[in-house]
Structures are given as C-alpha cells and as structure tokens.
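Predicted coordinates and the sequence they were generated for:
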Amino acid sequence: MITLIYKLFLRLFVFVIFIFGLTTTVVAQNQKIKVLVVASSDPDHDPMIVAAKQFFKEIAFTNQFEIDFTRDASVITESNLENYQVFIQLHLAPFDMMQEQQFAIQQFISRGKGWIGLHAAGLTGKQFIDSKTPYWQWFEKLMGGIVYSPHPAIQNGSVVVEDRNHPVTKNLPVSFTIRDEWYEFNKSPRPNVHVLATADEASYKPSKPMGDHPIIWTNPQYDRVLYIGIGHDKSACSDPNFTILMRDAILWAASKVENKEQNDLDQSLNKEITVLANQVAYNLDGPKSAMIKSDKMLDENTSFQILNAITDQSVFSGRLKKSEQVADWQNNVWYSRADFTSFQQLGYYKIRIQQNGRLFDSYDFKIEKDALGKIAIPAIVNFFYHQRANSPQELEADKSLILYGSNRTVDLHGGWCDASGDISKYFSHLAYTNFMSPQQIPMVTWSMINTSEIVSDLLTQIGSKESLMNEALYGADYIMRSLSPEGYFYMTVFSYFNKDPKARRVVGLLADSKTTSDYQCAYREGGGMAIAALARISHWNRNGDFTSKQYLDAAEHAFAHLQQCSTKYADDGKDNVIDDYCALMAATELWISTQKDTYKNEARKRMQNLNKRLSPEGYFIANDSNRPFWHAADAGLPIISLARYLDIETDKKYRRIALSTIKKALDYNLKVTHEVINPFGYARQSFLYKGKVQNGFFIPHENESGWWWQGEDARLGSLAAAAIVGGRLVYPGNTPQGVFPELVEYAGNLISWVLGCNPYNICMMYGYGRNNVPHMSSMYGHGSGRGGISNGITGKDGRGDGSGIDFKMEDNGNEWRWSEQWIPHTGWFLQAITAMTQRNKIIK
C-alpha cells in the first residue's frame, strides 16, 4: 500500500499522482476504441452481414477503431465483453441467445458500457418463442417496453432526424433516404426512450402505421444504449449517411460518462429504500442474504421477493427481519435483513421490495453451485498476472537493484506490484510499528499454493489450474531471488514514487518514509510466510525458474538463519504474536515437507506460544503486556496457522491445545461481532486506545503507524477463511461447508460485504458487480486491475478510535484510503473463497 506518512512527502505524492494522472488521461484518450460486433447466423440477413464485415473493417481503419467481427454468439460472455467498450448486436435477435448470453449483455449494459442494437436486434415479443422458453422481459424494457409487429415490404423511405444536437445524429442531414424493411412495433417507445430520429411513414407504404414512429433512439435509464431500426439491406453498407451514423454511434457508445462512479453511487443511495446485495454471485448451497436500507423503520415481516432477472417473474418470497439502526454510523438510516438461504435454484436474480406503491430492486446477481469460486478464482488469477512487475522498465531496473547504503546490487526481478497506487514490492512493511506488519508477497504466494491444492478439482473444471499454479511458482521464484546468501530475505523494493526506474532501491522503511538499510526480514516481516510458501510448493515436484529441491533447500536455509537472527531484525528486538504465527507456518510447512523433528519441535513451541497469548476474553495479546492483537489484514492468520499445523500434528496432547486455542478465538470473534446491533454481521474487534481496551467495528485511526487506517477488506477475507477452516476443526456441522451455520453465516456476511452488501452499495472487486471505485492509474502502465479487491470501508475520517463509518470516492488525493487495490486484500479474498468452496477436508 501507499507508504507515505510524513505530511510533506504525502503532499508531494499527491502532486505526482495528479500530474501523472493527467498524462495517463491523455494516453487513454488516444487508445483505440475496442468494439465487438456479433452478427446473426440467420441466413435471412446474410447479404447485409457479409457486406457489413467489410463495412466495419473500413470504419475501423478510417477511425482507428479496433473492431472484432464474428457470427459466433458463444463469445458473448461476461468475461469476454469486459475486453470491449462497445458491443454491437448486428441482427442478432434476443431470442437467439441463451440465458447466459442474455445476462452477460444485461451486465455489460448495466455497468455503463456501450450497446448498439441494429435492426433485427429489436425483435421483441413472445411470438418468437415457445411457451416453455423463458422470455427476456428485461430486453423488452430496454427497448422501451415495445413489441415487434410485422414489417412492410422492403422499400425506400426517409429517416427524419429529430435531435440534431445529440452526438449520434448531429452530423446527419435533416433527413435522408434509405432502403429498408421499416420495422413496426405495437406502440411508440417515446414515453420510455429518447428519440433521435423517426421514420417518415408518408415516404413509404407501412404495414400498420404507427403514427409516431421512432426508428433511432437511446434509453436514458442506461448510460450508453442505442437502438438503430434501419440496416436490413446491404445497400446500407455503402450509404454515406449510414456510415456517418455508425461512426458517431460507436464514438458516443464508447465515450466516458463524467463522474460516473460517484453519480451511480449517489443515485443508488439517495432513495427512500435501497436494496443492498452481493452484486456478483451467491453459492447455491451457501448463505444468501441482502439488506434493505431505508430512511425510516419498516414494518416487521414486510415481504420481499426474488425475481428472475431475465424474465422479471417472481420465484421466491420471504419476510424481512426487524429494522435496526447501527449506533454511530449514519443518522436516520435503518437496515432490515432479507434472508433467502433456503432458495436454491440456479439462475440470475434480483431482490424486490414494494413500499408505498413503489418498487425497489437490487442489482442483478447469479446463483450457482460454487459460483463464488467459479467467478472469483479466475478473476483473481488474472488480476495477479496483470499485477506482475514485468514492464520493461521494472525488469531492467530490478535485475540490478542497489542495496540501500551500499554499492552492492542484487537481482530481484519479478514479484507483484503492491497496489494500484504503489508499484513497490513488499514482503511486509510497517516494520517500525512492531504489531501491524502485514504479510504481503509471501502470503499471496502461500494463498495461491493453498488454493491450488485445496480446490484442485474445481480449478480443473473452470480451466484455471495451470494458470494459478504458474502464478504461484512465479511468486515462489521472486521469493527465491529475495533470499540473501546469508539467509535473510530482502524486505522491500521501493520505487520512491519516482518515474525513473533507476531510483528503485532495496530498503527498510521508517515512520516518516525514511529509507534505511534495515531491509532484513524478521519472521513477522515476511520471513516466516516466505519460508512457508517455499516449503509448501517444494513438494509439488514442479519447477519454476528454480527446482523443487532448491525451493526446499532455501526454506531450510532461511529457517536456520531466522532462528538465530529474527529478533535481531525485529525493530523492538523481541518476538510478538505475529512472529509466533508466522514462525508456526514456517515450521509447520517444513515439518510437512521434511518430517524432521527440528521443525516439529519448533511448530509445537510456537503453537503453545499462541495458546499462552489468549486473553480471558478470547482475543490474542500481541505483546508481553496488554495490547490486544488486531490487524487490518491478517486478523485470521493465527487461526489459519493453527489449522495448518493440525494438518500434520497427531499427538493428542498438542492437538488438544491447538483446538482449544482455535475454539476460544472463534468464540471471541462471534461474541464481539454480535455484542451490539450489527445487521450486516461486520466483524468487530478489540483494540487498545488511549490506554484502554475497547471494542469497535473498524481499526483505530490513532495507532502505532501514525497514519495507516485505510479499509480492511484483507482483514475480512482472513477472518472469513479462519471461520470456515478453523470451524471445521472445532465446530463441524451438517452444512455443505462442514461447519456450524453460525460460522458459515459469519463468513458469508464478510464476503458479501466486500461484494456489495454494505452501507455504500459498492462492490470492492473491480470490474465486477454494478458499482466500483474509480480507476486508479500508476506508473509503467499499472493501476486498478479487474478482479482485484480495494481497501474498502473505514471508520469515520477524523475519529481516532475508528468509530463511525466512512467511504469516499474523492478526498483531495486521499481517496486511495478507500479505493486503492492492495495485493493482501485479493490474496485473503482468495483464501476466503477457497474455504467456502472446499467440500472435503484435505490434508497435504
């Protein structure tokens, strides 16, 4: 994450980002517009479609567009459409697509991308399908609530431009003649659309005159939706006015809506009722709930409905739970929970509530078996692939990096950029705080290895196994390069937020962003998780840039070194709880890989240390005194490390201690979360503030770092994973997840919070759901990546104890606190999704 603490340095960074942002904006404007044209396979439109292929090729060449043309509708998927700014539905009738394709188009349009429907794309009406085929009611509404009726014979007629100021039609003549079929509908769409041009029915012989006959229109309910009713005859492809129309249609459809993210968010929240739901997907057999946000208390047992998002038909109904207010969050806001866990039907849905004669809908979502894993895991793999620090500038510089305070150089190429606003690379940072150090690149690598092993069958099914394993090996290779000959790992490759790659150094960081030569990692500073990752990947018997034997040898070498020197590298010179759980992971993975007593004994020692750190209340004590362990990223890692230890421990005495520790920690997590009104089930925590232990929703803003209090989505992911992984051991239950329902709900709440079921109706997984944070640009082409998780929601800005609640799209350069992506957020979300997907306990 951004590691700027000292105020003057922070101001300088904001200025640099602002200037760089201007540069990238200009670059973005010069990038080619990417368009996907999918044409019908119906032979009735062959002459025009054959001509259209060359037509679009010439438009692309003339206007520097990048247009892909196909008649294969299978390319209409959510993931593929994300590669384009504009989708052109060329004579492809809505009834000629499967529901998956229909939903992909719905999501594409709803997210504000450009859709252009040409001619037969507007064939609405149930007359085209049999009674057993679901009707795409959503598309009929998109078209303005009209139904197609038979067209007259093909003939010349006139198009009259009505809106001469709109970008699509401003360059057309007042009217023009074209040869076409002149589609007719059961009524004019005018009340529901913005008409750009009409058909002059006096200029041709209609079949059933409409009177008011719009032929080109937009739908203002969406950002960039355009229907063009003409275009049946191949002569259109040589018509200069049709060429102008299509050129300007593409330009408009691809154009950016100013302040879209903030406007969309405001529009969704500034209602008397907002239905807040996971905006991506729910597992078929998992917990499913939404929250109704209202400006007044709703009657208890108010009904809600689940509607099919394609057909708009009700498929399930339920009753809301009691309306509640969360103290100190938002004034005059009530939340009512809608639980629909019992609804288990595959498909695409939305939630609806009716109040005072008005309808309020959630955004659409998917329900499918293992939906979260099928969607999130490939997205996360793709995110990390594009997060690689592999631009030409980085690769060249990082092969010969200067160690701070010396003339020595090391080769540390590879790894992942830390955040969408920070291209530095970290094993950990915040070392000077002693109690807040997050696990970064090594933890991400271990998470990938874990997922590769735990849900191998699903990965094979969705075609992500090889790509995830390769990404894990890529991470392991960077860890290998980061190991010094002496046996310590280099902690940070720091960019100084300088565009000159030669400015990069291997450093340690202090509170004022002062760089030092203290770059050696203690256990808690990434060293422990680095050893764990190398040891675990070594038994894959699969080579990256290094061999499996080299991975294991390096892990053993580093472990031996840190056993002697870890406390020397720690800023306060002694172990704390983070050292204990990171060293436990290191020793456990080496024990599993080698079966050596050295590692068994150290694992048992560290496990017992964690047990001794438990307070009577159930939280861990971070130091040797009274500081509760809280963590913005790794709050669940103590439980995860204990669970991994139990994968190999067979001695009943030690198992009993470890299981007791997990149980008490989970009991605490549930208790502290539910001790106050908390309709979202947001994970609460204990912390020391001004010398007193108190409980709260968010981490305290006044803490050892002096500045670090941004969103905590990594914490939520780690706690969700811990609830399921630890719960299987101490609270096994008759649920698909194999754990008590209370823990399944706890984990499900945290995942749904990240995916949009939160007070701000914002999905933190970029490129998914409806509302996302604005794109953040960084150097060397890096920036916000699809599938990455943003920081998230915090306590109120300005409150030292982290009370209240806050989320800002814009904050004079400080909006990164909420919107910046950070690799631990995404790495921990991967672990949470893996835990929720796993069905059978697997011991490696």
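Nice, I can see it. Numbering: from 1, shown residues only.

alpha carbons only for contacts and neighbour counts from here, please
Noted.

Mind naming the longest strand for this protein?
Selection of the longest strand in the chain by residue count, based on DSSP state E, yields strand 347-355.

Contacts made by it with the rest, please.
Strand 347-355 is contacted from outside by 103, 275, 303-310, 359-368, using CA atoms under 8 Å, 6 or more residues apart in numbering.

How far does it sit from its chain's centre?
The chain centre lies 23 Å from the centre of strand 347-355; the measure is CA atoms, centre = their mean, to the nearest Å.

so how many other residues sit close to I762?
29 (other CA atoms under 10 Å).

hang on, it packs against S752?
No: the pair I762 / S752 is not scored as a contact, 10.6 Å apart, by CA atoms under 8 Å.

Just give me the neighbour total for the nearest residue to I2 once chain neighbours are set aside.
Spatial nearest neighbour of I2, excluding adjacent residues (CA to CA, 6 or more residues apart in numbering): D422 at 5.6 Å. Using other CA under 10 Å, D422 has 23 other residues around it.

was I right about D422 contacting F13?
No: at 10.5 Å, D422 does not count as touching F13 under the criterion of CA under 8 Å.

how far is stretch 589-608 from where the chain is centred?
36 Å.

which residues are contacting that stretch?
Residues contacting stretch 589-608 (CA under 8 Å, 6+ apart): 532-533, 535-536, 538-539, 555-556, 580-581, 583-585, 587-588, 642, 645, 648, 654, 657-658, 844.

Of those, just the buried ones, PyMOL syntax please.
Only the buried members of the contacts of stretch 589-608 enter the following PyMOL selection, criterion being 16 or more other CA atoms under 10 Å:
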select buried, resi 532+533+535+536+538+539+555+556+580+581+583+584+585+587+588+642+645+648+654+657+658
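
Inside helices: which ones of the contacts of stretch 589-608?
Of the contacts of stretch 589-608, the ones assigned to helices by DSSP state H are 532-533, 535-536, 538, 555-556, 580-581, 583-585, 587-588, 642, 645, 654, 657-658.

where do the helices sit along the stretch 601-750 of the chain?
Counting by DSSP state H, counting those that start in this stretch, the stretch 601-750 of the chain has helices at residues 637-646, 652-674, 713-730, 741-754.

Got another one to weigh against that:
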Amino acid sequence: MPAALHARKTGLHLMAALVAGLSLMHPAPAAAQTPATTVSVSLPGEPLLVQINQVALERRGPKRAIVEYTGQATEGTYTVLRDGKPVRHGALRPLPPFTGWSPGKRYFSVDFSDAEQGGEYRVEVGIGKQRATSASVPVRDQAVFATTGAQLLGYFKRSRHTDEADRDLPIFQTSRRVNAWGGWQDAGGDKGKYLSHLGYANYFNPQQASMAAWVLAYGAHARRALFAAHGLQAQIEDEAFWGADYLHRILDAEGYFYTTVFDQWGTPGAVRMVTGYEGAAGTYTTLYRSAFRAGGGMAIAALARASMLARESGRHGEFDGATYLADARRAYEHLRRFNPQYCADGKENIIDDYTALMALVELHHATGEQRYLDDARERAASLMARQQSDGGFISDGGSRPYYHAAEAGLPVISLSAYTDIEPEQARRQHALDVIGRALEHELDITDAVANPYGYARQRFQLTQDGKAAGEVLEGFFIPHRNETGYWWQGESARLASLSAAMVIGGRKLANHGTAGYGLSARQAGYAQAQLDWTLGRNPYGMSMLYGFGAKNPPTVLESAGEMFVGGISNGITGAVGSDTGAGISFAPGPDSEQWRWVEQWIPHTTWMLFAVMEMSRQ
C-alpha cells in the first residue's frame, strides 16, 4: 500500500536493528523509538555464508543448504551436525555461475535429504581458509506445521478488527449505512479490511480476507485430524467462524459482498466507509461490489465450507451453518448474473474463472446438487482453455501471460479441487493433464536459468499506456512497471501458493514419489525451496516469519506498522528502480517505502498455513 499515506497516519519514525538470536516459538523483541532514521538492509558482506531454512525441515523431505562464497577457491567441504555431532561429511557441490544478485559470488549446495533422524541440525562449511556455520534447524515430522501452526493461527486472532465504529459505516456515494463489524485488519500498517484490492487493474486482484476465511474453514473441516492432533481444533474453529460471520455481515441484501472497508490507510480526515479505491492516492470509487475475482468467489467458498464445518462440529459463530449456506447460495446466484458488471473493465478473466470454480466446488461439496457441478464444468473448461502449449496460462482473451504476486498457485489448486467432484473420467483426466502441464511449466521456467536458491520464476509483460503489452519477459520477481501504477512488493504469499500447488497438484497426478510429500524429487525440491526462501534460506539469511528463525525483518512503524508473531513480511523484491524487477532488494529505505518489504500482510500467513497443512498430510 502507498507508504506516504502510512506516514500521514502514524507520524512515527522508528528504527530497529535486525532481530538476531531468536529462540523458536518466541516473539522478536519490540523496536525502541528513536529519531527519524532510515532502516536499510543490505546483502551480507561476509566472504562465506551458509543459508538454510531456519525454522523447520521435514524428516522425510528435501533438506538443502546454499553456500555463498566470495573468493578464488573452487572446492570446499561440508559437515552436517545433528545435536552437535557430525553425521555427514563430503565435498561441496558447485552450482552454475550466477551473477544476477551479487556479482563475484560463487554458489555451492549441501544436500542432506537422506538424514532422516530427528534432531537439531547445522551445516559447517570450509572453503580455502574460510569457515562458516549455518543457523540451526530442527528436523521432525510435520515440521513447519508442528513448529509454527499455533502461532500462524494466532496471527489471525491478533489481527482481528473489533472497532465498534464499523457497526455503522456509510457506503460511498449513497445515503445508506451498514454493519461491517469484525473481520481482520489487512496488514501491519493498515486497519482497512479487504476481500480484495487492486481491482481497478483487473489482473492483480489478490484474495485477502475471503481467502483467509476459506483456508481457516477448510482447515478446521477437511484437516480436522491434523489440528486436533496438535491441540488446535477449537482455536481454528473459532477463527473460521469469526471469518464466516464477517462475510455474512458484508453480504448486501442485493446479493453482493462489500469489497473494502477503507479510510485511505488511516489518513487524517478521511472517512472510513465501504468503498472501492484505486491508485497510490487511494481515490474512492464506486467499485465496492465484489466480483468473483475481487474476493466474491472465495467468500462463497468460505461460507459453503463453514456451513459444513458447523453441521459436522455442532458449533457455529454468531450466525448458524444454515445461514452460511444460504448466504453462499444467494451470493453465487447473484454473481452468476451480474459478475461482469462488477469487473472494472466489464470482462471476466482468469481470476474470475479460478475463484468461481472454487466457489462451485465448495457449493457442490455442501449440497451435492448437480447444477453446481454443471457450472463447475463450464468454469473449469474456461480456465483450462487459457492454458498455452508450454503449460503456462494467459490472463485474458488475448495473449497477456498470467502472473500474480500473491496467488500464482491458485489455478492449479482450483483445478485439483474440481477433480474431487468430477465423476466423469474423461473430464477428470483432461483436468489432470492440464495440471500436469502447468506444474511442468513451473518447474521448467524456474530451472531455465542459473538459480541457486530455486526461486520460482515467472513470465510477464511491462505496461505500455496502462496496459500489459510488448515482449513477454521472464524473471524472478514481479515487474515494477505494471498495470497498478504503483504496487509491487515481496512475494511471500506467491511462493507459499506455488508450494501448495505443487504438493496438491503433484499428488493428483498419482506419481507416488518418494522424495517427500508424496512427490518426485524435482517436485518436492521445488515445493520445499519456496518455503525455505521465506523461512531463511535466502541471500539475506532472514526468516520472514516473525518470531521464528535466527533473524527477522526490522520493525518500521512509519510505513509497515505492527509486527505480530506468526505474521509474515512481504519479503524480497527486485531492485528499486528496475522496471522488470531484475536484481534484488530488501528494505533499502527510505522508511516511507519499507512497507514493500517489511509489512506483514494477511495473504502471506494465509498461504503459509494452507501450504504447511497440505504438506503435513500423511
């Protein structure tokens, strides 16, 4: 979100040193107030570094450390220690030359995936006269979920919005007032509530509060055994019903959901209201009716799933399961008729397809009615028709490639969900074929260049006259010159969504791999690499999950706001000033821009929770 508006909101200038030496499951210490100072985080300058997931690694899964070296030697050795005792020793494996982020560095890897005994692990490395040791990482079963699940869930409760003023809010350019109480604040520095934002840009809608509500309801219902085994079932049910109750309140009598509750990021004098908005100035608009792609589809999915949870658990929130299901039905019928009218450009695109498909799958699960299967087939067919010969998708009816900074895995996840309700083998096989090609595309584009960390790459176009046009490019990070006009940030949510897609889609293909998560070695390595990046195995050696790992992001209240344990910062981006998002950057300052890297955002924790609950399937 625009940083200048955060600055007007808080008037605070803080600096915090990078938080070091955190014990697992303990919050990072709060920053101390100081005079206005720019927080700046540069790439570590040590000649030898060992980067590793600092939070948890699966006992029977990929385990890899990346070694960065600045020097002339070409060979080195490593030792893997478990609970302080050596268990593996060997030669470092050199990786292909890579100069995109730090010219002059050489990269090596250490693979200790075959170390399957639980314990606390470190990797020691020697190259020439240099020696370095990684952070420690626990290795266990259901690793990240078991280690972080309680705090990931706790993030949502800490993010609840309970201001009584939201019980009586105006709707922009109307005389109406409505009850939009509850839900979750969107981010550390933003008390607004969003089913989705960026709708004016058409192809950038992220699924925000509605996605959180669905993941919580799905987890509480479909993954009950996992949460119960870790003593978290009551907690996740409470949060799922909190989300469903909010969706009920923001469902208008006409049948559409309110897209945002917004006050220009707390700008003094701005009226908090139900409204749409656009651009860096947060200009209010009448685009406040949620299309499928603007959170409406996932809100329907969440309510349908919450109705099943209420029916089977015997519990509910302020409203009951029958109400949740009636809401989901009514909202779907409304959007089935009017959805294009709620799209900024009047046309549906790929995001409408996959979010509507998720809504229909959940409605079919909740009711068993044929009409929802019939509509799901139409949506799945529309989505699958957008796939290109190389397995990637296009976003529109033309040639714009699909790329998304928050939910790039959702097309595959939605098709995988569709296969669960499709009884006809030919239709189901078609969907599986599309899933297979899509996953191959993700693997191929990621492996197409030297890529020491295995960071998921993407293809994109730059904007020309406000529209994506011209040559289709490829890169690591989202382009900074895009249709939103201002919005680019770290991609922690995107990475977790792709991990989830690889795990869910890969299992659907029935390869029954043995490299972890029921996947082939290539698939498992990809899924693990995306989470590893967020959890510390990145060039900054920083865990974006606050309260976990050896080093967390700094606190910058001016633009990034509060930092909650279990929250995940936006993360690493391409270099500032790069239209294509080339290069690499994290929190270079000034403080008014630090939200792009440091701020916690609800989709990040949502997608991490979803990914790790799916990775924890036995």
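In hand now; what should we look at? Fair warning: this is a prediction, and the values are worked out from it, not measured in the lab.

ok, back up a step: which residues do D422 and F13 of structure 1 both contact?
Common neighbours of D422 of structure 1 and F13 (criterion: CA under 8 Å, 6+ apart): F497.

Looking at the helices of the stretch 601-750 of structure 1, which one is packed in the most?
With neighbours defined as mean count of other CA atoms under 10 Å, the helices of the stretch 601-750 of structure 1 peak in mean count at helix 713-730, which reaches a mean of 27.

As CSV, the helices of the stretch 601-750 of structure 1 with distance to I116 of structure 1 would be great.
Shown next, in CSV, are the helices of the stretch 601-750 of structure 1 (distance: least, CA to CA, whole Å):
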stretch, distance to I116 of structure 1
helix 637-646, 48
helix 652-674, 48
helix 713-730, 37
helix 741-754, 32
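
of all those helices, which lies closest to F697 of structure 1?
Nearest to F697 of structure 1 among the helices of the stretch 601-750 of structure 1 is helix 652-674 (8.1 Å), distances taken as CA to CA.

so where in structure 2 does that closest one end up aligned?
Alignment note (TM-score structural alignment): helix 652-674 of structure 1 is matched to residues 425-447 of structure 2.

how about the helices of the stretch 601-750 of structure 1, which one is nearest Y488 of structure 1?
Here helix 637-646 is closest among these (CA to CA), at 21.6 Å.

Show me what that closest one is packed against.
Secondary-structure packing of helix 637-646 of structure 1 (3 or more CA pairs under 8 Å, 6 or more residues apart in numbering; DSSP states H and E): helix 577-594, helix 597-612, helix 652-674, helix 713-730.

Out of the ones you listed, flag the one nearest Q387 of structure 1.
The nearest among those, by CA to CA, is helix 713-730 at 17.1 Å.

which residues touch the match of helix 652-674 of structure 1?
380, 384, 387, 390-393, 412, 415-416, 419, 422, 454-458, 502, 505-506, 508-509, 522-523, 526.

what's the average distance of it to structure 1?
Once fitted to structure 1, stretch 425-447 of structure 2 is off its aligned match by 0.8 Å on average (mean CA distance after the TM-score superposition for structure 1).

all strands for the stretch 451-600 of structure 1, in order.
492-494, 505-509, 515-516 (DSSP state E, counting those that start in this stretch).

Pipe these into JSON lines and attach mean neighbour count and distance to G373 of structure 1 per row.
Shown next, in JSON lines, are the strands of the stretch 451-600 of structure 1 (neighbours: other CA atoms under 10 Å; distance: least, CA to CA, whole Å):
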{"stretch": "strand 492-494", "mean neighbour count": "23", "distance to G373 of structure 1": "32"}
{"stretch": "strand 505-509", "mean neighbour count": "25", "distance to G373 of structure 1": "36"}
{"stretch": "strand 515-516", "mean neighbour count": "16", "distance to G373 of structure 1": "40"}
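
Could you export those to a markdown table, including columns for distance to A389 of structure 1?
Shown next, in a markdown table, are these (distance: least, CA to CA, whole Å):
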| stretch | distance to A389 of structure 1 |
| --- | --- |
| strand 492-494 | 11 |
| strand 505-509 | 15 |
| strand 515-516 | 21 |
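
I'd like to know which of these lies nearest to F340 of structure 1.
Nearest of those to F340 of structure 1, taken as CA to CA: strand 492-494 at 46.0 Å.

so where in structure 2 does that closest one end up aligned?
The aligned range for strand 492-494 of structure 1 in structure 2 is 260-262, by TM-score structural alignment.

mind listing what the equivalent of P94 of structure 2 over in structure 1 touches?
In structure 1, the residue paired with P94 of structure 2 is K322, using TM-score structural alignment. Contact analysis of K322 of structure 1 by CA under 8 Å, 6+ apart lists L298, D299, E300, N301, S336, R337.

Just send the residues you listed back as CSV, with secondary structure too.
Shown next, in CSV, are the contacts of K322 of structure 1 (DSSP: H, G, I helix; E, B strand; the rest coil):
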residue, secondary structure
L298, coil
D299, coil
E300, coil
N301, coil
S336, strand
R337, strand
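
burial measure for E254 of structure 2, as a count.
Around E254 of structure 2 there are 9 residues (other CA under 10 Å).

Contact partners for the spatially most central residue of structure 1?
The geometric centre of structure 1, computed from its C-alpha atoms, lies nearest to M765 (CA atoms, centre = their mean), at 1.5 Å. Neighbour list for M765 of structure 1: V754, L755, N772, R786, G787, G788, I789, S790 [criterion: CA under 8 Å, 6+ apart].

want to try CSV for these, with distance to Q279 of structure 1 as columns?
Putting the contacts of M765 of structure 1 into CSV (distance: CA to CA, whole Å) gives the following:
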residue, distance to Q279 of structure 1
V754, 10
L755, 6
N772, 10
R786, 15
G787, 14
G788, 15
I789, 14
S790, 15
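
Tell me the one of the residues you listed nearest V257 of structure 1?
N772 (14.1 Å).

Can you tell me the element that closest one falls in?
Per DSSP states H and E: N772 of structure 1 is located in neither a helix nor a strand.

Tell me the counterpart of it in structure 2.
Matched by TM-score structural alignment, N772 of structure 1 corresponds to N552 in structure 2.

measure its match to A4 of structure 2 for me?
According to CA to CA, to the nearest Å, N552 of structure 2 stands 24 Å off from A4 of structure 2.

picking that back up, I216 of structure 1: which of the helices of the stretch 601-750 of structure 1 is closest?
Using CA to CA, these put helix 741-754 closest to I216 of structure 1, at 39.6 Å.
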